[in-house]
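Participant: Attaching a predicted model along with its sequence, questions to come.
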Amino acid sequence: MERVNYTLLTEFILMGIPYPLRLKTFLFTFFLLIYILTQLGNLLILITVWADPQLHARPMYTFLGVLSIIDMGISCITVPRFMMNFILGIIPIPFSGCVAQLYFYHFLGSTQCFLYTLMAYDRYLAICWPLNYPVLMTAKLSTLLVAGAWVAGSFHGALQAILTFRLPYCGPNQVDYFFCDIPAVLRLACADTTVNELVTFVDIGVVVVSCFFLILLSYIQIIRAILRIRTADGRRRAFSTCGAHVTVVTVYYVPCAFIYLRPEANSPLDGAAALFPTAITPFLNPLIYTLRNQEVKMALKRMLGGPRTKSEI
């Protein structure tokens, strides 16, 4: 029986996304600034939630602290190597590095999907069942829910990594993307990828669609409850609390659906769309959750030793 003779790849070349060469210095500076602000902003939220007893004891801010950890991780996985292409040129990534990048991106990304759902459920209980909220959402329950999100995300990431890299890769090795992601890597496989594409579509589709549907259902109930609030100030505060979460969910889910939930995910716009969940959303989260959240701003004042207002005394 004749054996197929091929050499398996030991590295991949991430081609990045197309850009005018005259803008490479500007783009490097822009994404470097985005990366630094993302890390500092999320670290500041994490420290604030952990250090302030009033926030640390509340499940809503436990979820926010975990979200900051995830945002910092996703940004670290993708943005630094992406920035290197602007200054150092295209640098190969080892095969094992590509596997790790794909695993951790989908691990953290799916965990973030689950966490957004938990945050919507938390807001639903707080607004629709305010008197029973301390009983329904205890610190122990919120810890168990977060742990479950981490475990489910880890399983999802491992499944996608195993399915993707069980296939042989024998050349070419140029990934037409700025990080190792499933659609771009599968195009280089030296085998039939039909099963992989189907499983990826179904698996990611179940995670994204189910989480989005649960979030949508929660907010339908939340809006109904808010409209029953008699005072205009009460309605404004409730909408303000939920508006930040709705904004972040929209910015995160729409690009993900565009990338993964199409029959043939091979569009030049995929790279631009992927910048939202990898770079833009982690950058926006600290801004949205601090600028629109009065309790976080007051906690920052207390931590930095700022003057206390009457409402804080």
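Facilitator: Yep, it's here. Residues are numbered from 1 along each chain as shown.
Participant: CA atoms for contacts and neighbours, from now on please.
Facilitator: Will do.
Participant: Tell me how far the residue lying closest to residue 287 once chain neighbours are set aside lies from residue 200.
Facilitator: Spatial nearest neighbour of residue 287, chain neighbours left out: residue 41 (7.5 Å); criterion: Cα to Cα, 6 or more residues apart in numbering. Using Cα to Cα, to the nearest Å, residue 41 is found at 33 Å from residue 200.
Participant: Please compare the first structure with the one that follows:
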Amino acid sequence: MFLSTWNTMKLHEAQNSWHSDNWIFKFFLLVIVMVASFFIPQLYIQIYGEIARVGAGIFLGLQLVSVIEFITWWNNYWMPQNQSKQSCSFGLVMSIVFYIGSVCGIAVMYYFYGASTACGLNIFFISWTVILLIVMMVISLHSKVKNRGLLSSGIMASYIVFLCWSAIRSEPSHTKCNAHTQNSHTDWTTILSFLIAIGAIVMATFSTGIDSESFRFEFRKDEAKEEDDIPYSYGFFHLVFSLGAMYFAMLFISWNLSHSTEKWSIDVGWTSTWVKIVNEWFAAAIYLWKLIAPIVRQHRVHEQPQPTAAEVHR
């Protein structure tokens, strides 16, 4: 699908109908591919697994950019440049609410996952998350950042706290410091969590796939759209879904190609834990760079030597 739609530009092109229609044919094609996958030799499955690891990592990076772009859009929507006192107060209140939620999440994680000194790794994860929260808050309150980080920093704080919690939850069931995995039996909450996780990943994959504008180069973002232009990049959409499928595969095997996972478990294991922790740190780094990048670019522009009058008239 990616190869057949990557260069689609207009709605009247044949690739548009191939992307939007022919569902019966696509369904039978999907069934054929699924059946054929059972006859693929083990060697090729192993090779695909190694490729899927890389693809899943790329998908996480794309998803982070999409999430941060959405947070930035939300901040700009509620905190425009020509902000009034009412909008500024709303942004401040919502930022405080998100930060309070983040602090509560930190306290809960310390209570459940870091109550003992033997849980040194969990304490490190949570403490480093606290440091990231403080750094984001300090930078967002800087006068040069202005309103770019007021509301978005609070939302981002809640997001990285969630990533930290998700990483700790992915620790193996035999870990004594994981309060939620000490009971090894499977109950309805485990199954419900499994289904919710699947649904959330599907929604994240779809939203990232149609958010091709966030990944376009700056000189192409300002291009005017015509009426017959496609609403989003079909090729990018299918590329993201293929990467999302690789991410799904890694979740089901917990990023481990040599061992099978437990029943109704998804994304559990030390590899999954470290992937999520690195994802959290990477998310914080991207967000901090988006805050300071305009200041750095502005500083570089001021440092460039200005042309003299004689050079201008040449």
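Facilitator: Sure, I can see it. Worth saying up front: this structure is predicted, and the values here are computed from it rather than measured.
Participant: Superposed, how do the two chains score by TM?
Facilitator: With the length set by TM-score structural alignment, normalised by the length of the first structure, the two chains reach a TM-score of 0.35; 163 aligned residues with a Cα RMSD of 5.5 Å.
Participant: quick revisit: the residue nearest to residue 287 of the first structure: what's it in contact with?
Facilitator: 283, 286, 287 (Cα atoms under 8 Å, 6 or more residues apart in numbering).
Participant: which stretch of helix or strand covers the first one?
Facilitator: In the assignment (DSSP states H and E), residue 283 of the first structure maps to helix 281-291.
Participant: Centre of the chain to that helix, how far?
Facilitator: Helix 281-291 of the first structure sits 12 Å away from the centroid of its parent chain (Cα atoms, centre = their mean, to the nearest Å).
Participant: what comes up buried for it?
Facilitator: The neighbour-count check on helix 281-291 of the first structure (16 or more other Cα atoms under 10 Å) flags 281, 282, 283, 284, 285, 286, 287, 288, 289, 290 as buried.
Participant: Show me what it is in contact with.
Facilitator: By Cα under 8 Å, 6+ apart, helix 281-291 of the first structure touches 34-35, 37-38, 41-42, 45, 68, 71-72, 74-75, 244, 248, 251-252, 296-297.
Participant: same thing but at 6 Å, please
Facilitator: 38, 41, 42, 71, 244, 296 (Cα atoms under 6 Å, 6 or more residues apart in numbering).
Participant: Now render those as JSON lines, adding secondary structure and distance to residue 196 of the first structure.
Facilitator: JSON lines is the format used below for these (DSSP: H, G, I helix; E, B strand; the rest coil; distance: Cα to Cα, whole Å):
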{"residue": "38", "secondary structure": "helix", "distance to residue 196 of the first structure": "33"}
{"residue": "41", "secondary structure": "helix", "distance to residue 196 of the first structure": "37"}
{"residue": "42", "secondary structure": "helix", "distance to residue 196 of the first structure": "35"}
{"residue": "71", "secondary structure": "helix", "distance to residue 196 of the first structure": "27"}
{"residue": "244", "secondary structure": "helix", "distance to residue 196 of the first structure": "36"}
{"residue": "296", "secondary structure": "helix", "distance to residue 196 of the first structure": "43"}
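Participant: which helices and strands does the biggest helix by length in the second structure pack with?
Facilitator: Ranked by residue count under DSSP state H, the longest helix found in the second structure is helix 42-78. Using 3 or more Cα pairs under 6 Å, 6 or more residues apart in numbering; DSSP states H and E as the contact test, the elements touching helix 42-78 of the second structure are helix 150-169, helix 234-252.
Participant: what's residue 274 of the second structure in contact with, if anything?
Facilitator: Residue 274 of the second structure neighbours (Cα under 6 Å, 6+ apart): none.
Participant: What residues sit buried inside the helix or strand where it lies?
Facilitator: Assigned by DSSP H and E, residue 274 of the second structure belongs to helix 270-303. Buried positions in helix 270-303 of the second structure, judged by neighbour count with 16+ other Cα under 10 Å: 270-273, 275-277, 279-284, 287-288, 290-292.
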